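Visitor: here you go, sequence then predicted model.
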Amino acid sequence: MSAIDSMAKPAIVTPSDEKSYLALGDSYTIGESVKQVESFPYQLQNLLKTERINVTTPKVIATTGWTTDELQKAILQAKLTQKFDFVTLLIGVNNQYRGNSIITYKKEFSELLQTAISFANGDKTKVFVISIPDWGVTPFAKSAGKSQQSISTEIDNFNAANQEITVAAGVSYTNITPGSRKALSDLSLIANDGLHPSSKMYSEWANALFPKVLAVLK
């Protein structure tokens, strides 16, 4: 055998090795105002590839402006029968923005979390909830005459609700809200629309999720 023949050959990824990913949410999941590849699901996909975890193109059910009930309706309309290797869920900012009831949010978020678990084939370790970022620190909020403190307080209340439900269900919770507040003094974390996260902030979210997802998929 030649030296060349004896060299280790790179692993060949077959379709059976590919991992599937479902991302549920709103504008923060589709990456409003940034390129698709800069959204956190796609950045997470690329991070996993660096560890030879081949993730197929993320299946995204998310639209700017969606509340929990609108996400529920969209999931039903999608009629998905596929099960996924992992699922992320980030929803609630529009419930807060519209002044919707937090009691209703708790009910609908809990239902969405169970839906996410069912998409993960009942394996709660493969579901990852992300907290709602604080848009109160953005230039948009300031220009609209919104009170930063009142928005931050309401966001904290919604996050307290979704975190309690997530932890009680035994599901992973990633708190990106404190990091989102750095945008108050670092505008590089905000997209050109003055409201949504930039690629840089999404990178922080993807990096926060990365070790948790990797540990489950390896």
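Guide: Looks like it came in fine.

Visitor: can we go C-alpha only for contacts and neighbour counts from here?
Guide: Fine.

Visitor: can you show me the strands along this structure?
Guide: Along the chain, the segments classed as strands by DSSP state E run 21-25, 59-62, 86-89, 127-130, 172-174.

Visitor: ok, and for the longest helix anywhere in the chain, which residues are buried?
Guide: Longest helix of the chain, by residue count under DSSP state H: helix 148-168. Within helix 148-168, the residues that qualify as buried are 151, 152, 154, 155, 156, 158, 159, 161, 162, 163, 165, 166, counting by 16 or more other C-alpha atoms under 10 Å.

Visitor: for the second one, what are its contacts?
Guide: This points to residue 152. 134, 135, 136 (C-alpha atoms under 8 Å, 6 or more residues apart in numbering).

Visitor: could you do the fourth one as well?
Guide: When contacts are counted by C-alpha under 8 Å, 6+ apart, residue 155 is found next to 93, 96, 132, 133, 134.

Visitor: still on that earlier bit, out of the buried residues of helix 148-168, which is nearest to residue 194?
Guide: Of all those, residue 194 sits closest to residue 151, with 16.0 Å by C-alpha to C-alpha.

Visitor: what about versus this one:
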Amino acid sequence: MARPTFLALGDSYTIGEGVPEAGRWPEQLAVRLRADGIDVDPPRIIATTGWTTDELSAAIDAAAPQGRWGLVTLLIGVNNQYRGRAASEYREQFRQLLERAATFAGDARRVVVVSIPDWGVTAFAEGRDRAAIARDIDTFNAIARDETLRLHARWVDVTPASRKAGAAPDMLVADGLHPSAAQYALWVDAILPEARAALRELPRR
């Protein structure tokens, strides 16, 4: 039987800005899955720092990933929030991305959506309105969760872990904004059960 494939869609959090390749959470997740007896392929990552929902969609068009993917993850939206883009626009574009992810997977239950972490707790946000950032992040996450559950995909909330990590030096890379490999490991603790279920509970295509 062919090894399950893994497509990870996102932005700086998925590409792992500032961490070695092995420290990215999709890479860590693949290692944890293999340790759990699921011999998943290395992740194909379509993600770049700074991407918004529409930019990710355009990048997917350009990359044109082929075939049916055993697992698809999606984490997108922080740059929409950072740039002050409308929540209504985010809902529409996120819904389109989620539907594309489900098409790549062949079943929405093979799609794992990861919440947007709260960058307002980081050192980078010093001097900004942290409470307003948190409210915005919560609004965008509520939209993403609503659309995820509507499509019967899988939702993982890593935002509490990001808030608990805060600005601890070992939880961020040198820019004081992006998570370290150690923080990503905490995210993988939350993501792993849903990824495992997505790969084990459905018949392979």
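Guide: The structure has been received and is ready for your questions. Everything numeric here is computed off the predicted structure, so don't read it as measured data.

Visitor: circling back: the longest helix of structure 1 maps to which residues in structure 2?
Guide: Under TM-score structural alignment, helix 148-168 of structure 1 corresponds to residues 130-150 of structure 2.

Visitor: any idea how far residue 178 of structure 1 is from residue 156 of structure 1?
Guide: Distance, residue 156 of structure 1 to residue 178 of structure 1, by C-alpha to C-alpha, to the nearest Å: 10 Å.

Visitor: possible to save the strands of structure 1 as a markdown table with distance to residue 48 of structure 1 and mean neighbour count?
Guide: Formatted as a markdown table, these follow (distance: least, C-alpha to C-alpha, whole Å; neighbours: other C-alpha atoms under 10 Å):
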| stretch | distance to residue 48 of structure 1 | mean neighbour count |
| --- | --- | --- |
| strand 21-25 | 11 | 24 |
| strand 59-62 | 16 | 18 |
| strand 86-89 | 12 | 25 |
| strand 127-130 | 15 | 24 |
| strand 172-174 | 17 | 19 |
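
Visitor: hmm, back to that, can I get the buried residues of helix 148-168 of structure 1 in CSV including distance to residue 107 of structure 1?
Guide: Shown next, in CSV, are the buried residues of helix 148-168 of structure 1 (distance: C-alpha to C-alpha, whole Å):
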residue, distance to residue 107 of structure 1
151, 21
152, 22
154, 17
155, 17
156, 17
158, 12
159, 14
161, 10
162, 10
163, 13
165, 10
166, 12
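
Visitor: I'd say residue 118 of structure 2 and residue 163 touch.
Guide: Yes. If you go by C-alpha atoms under 8 Å, residue 118 of structure 2 and residue 163 touch, sitting 6.2 Å apart.

Visitor: so between the two, which is more surrounded?
Guide: Using other C-alpha atoms under 10 Å, the more surrounded residue of residue 118 of structure 2 and residue 163 is residue 118, with 25 against 16.

Visitor: centroid residue for structure 2?
Guide: Geometric centre of structure 2, nearest residue: residue 75, 2.7 Å, by C-alpha atoms, centre = their mean.

Visitor: how about that one, what does it touch?
Guide: 9, 10, 11, 13, 14, 113, 114, 115, 116.

Visitor: switch to 7 Å and redo it
Guide: By C-alpha atoms under 7 Å, 6 or more residues apart in numbering, the residues touching residue 75 of structure 2 are 9, 10, 113, 114, 115, 116.

Visitor: with residue 177 of structure 1 instead?
Guide: Going by C-alpha under 7 Å, 6+ apart, residue 177 of structure 1 touches 131, 132, 133, 134.

Visitor: give the contact list for the residue lying closest to residue 108 of structure 1 once chain neighbours are set aside.
Guide: The shortest distance from residue 108 of structure 1 to any residue other than its chain neighbours is 6.0 Å, reached at residue 68 (C-alpha to C-alpha, 6 or more residues apart in numbering). When contacts are counted by C-alpha under 7 Å, 6+ apart, residue 68 of structure 1 touches 91, 92, 105, 108, 109.

Visitor: rebuild these as TSV, extending it with neighbour count and distance to residue 123 of structure 1.
Guide: Formatted as TSV, the contacts of residue 68 of structure 1 follow (neighbours: other C-alpha atoms under 10 Å; distance: C-alpha to C-alpha, whole Å):
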residue	neighbour count	distance to residue 123 of structure 1
91	27	20
92	28	23
105	21	23
108	18	20
109	26	18
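
Visitor: and which of the residues you listed is nearest residue 205 of structure 1?
Guide: Nearest to residue 205 of structure 1 out of the contacts of residue 68 of structure 1 is residue 91 (C-alpha to C-alpha; 14.6 Å).
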